[in-house]
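[1] sequence-free structure coming up:
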């Protein structure tokens, strides 16, 4: 059975991280292929810049996607659950 995960994919330069929130197969590397991009997270701005497509996130959660700890925290702050 195919396991789906929602996690962060690191982008940006050294010491200037920028993350994309992606849906990928669980066995792929976090920096590898992904199924869909559902948002982004920039912790370097004050306050942190976060954009999440709530409808897409809820769709993937209903399909049983696992969520990483950091993405789970972001989802709680932005009322995805």
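    Arrived safely. For clarity, every value in this text was computed on a predicted model and none was experimentally measured.
[2] going by C-alpha atoms from here, please, whenever you check contacts or count neighbours.
    Noted.
[3] next one: the closest residue to residue 78 other than its chain neighbours from residue 62, what distance?
    Excluding the flanking residues, the one nearest residue 78 by C-alpha to C-alpha, 6 or more residues apart in numbering is residue 52, at 8.0 Å. Using C-alpha to C-alpha, to the nearest Å, residue 52 is found at 16 Å from residue 62.
[4] below is an additional structure, to be compared with the one above:
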């Protein structure tokens, strides 16, 4: 099973907020996921980024591939 770390949209219309999740690569963007690893709100100033560093490292060690937006968030947080 190919596993990826990616963003899932939550929040209301014209109020996007995102969760960082681990999901099977084949599942849809807002579909089934394995675990929630954090959240990202780009509408606050500055943007709110809350991540579970220990769980992210756990999944990276097991071969989960982060998407490009998640890679940028991880780099911003220094993970």
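    Sure thing, it's come through. What you are looking at is a predicted structure, and each value in this text was computed from that prediction instead of being measured.
[5] what TM-score comes out when they're superposed?
    The TM-score (TM-score structural alignment, normalised by the length of structure 2) is 0.97; 79 aligned residues with a C-alpha RMSD of 0.5 Å.
[6] show me which of residue 52 and residue 62 of structure 1 is the more surrounded one.
    Neighbour count, other C-alpha atoms under 10 Å: between residue 52 of structure 1 and residue 62, residue 52 has more, with 18 against 9.
[7] quick one, strands of structure 2?
    With DSSP state E as the criterion, structure 2 has strands at 3-10, 17-24, 35-41, 48-51, 65-66.
[8] mean per-residue distance, the last one versus structure 1.
    By that I understand strand 65-66 of structure 2. Superposing on structure 1 and averaging over aligned pairs (mean C-alpha distance after the TM-score superposition for structure 1), strand 65-66 of structure 2 comes out at 0.9 Å.
[9] list the contacts of the residue nearest the centre of structure 2.
    The C-alpha lying nearest the average C-alpha coordinate of structure 2 belongs to residue 20 (C-alpha atoms, centre = their mean; 1.8 Å). By C-alpha atoms under 8 Å, 6 or more residues apart in numbering, the contact set of residue 20 of structure 2 is 5, 6, 7, 8, 36, 37, 38, 39, 40, 51, 70.
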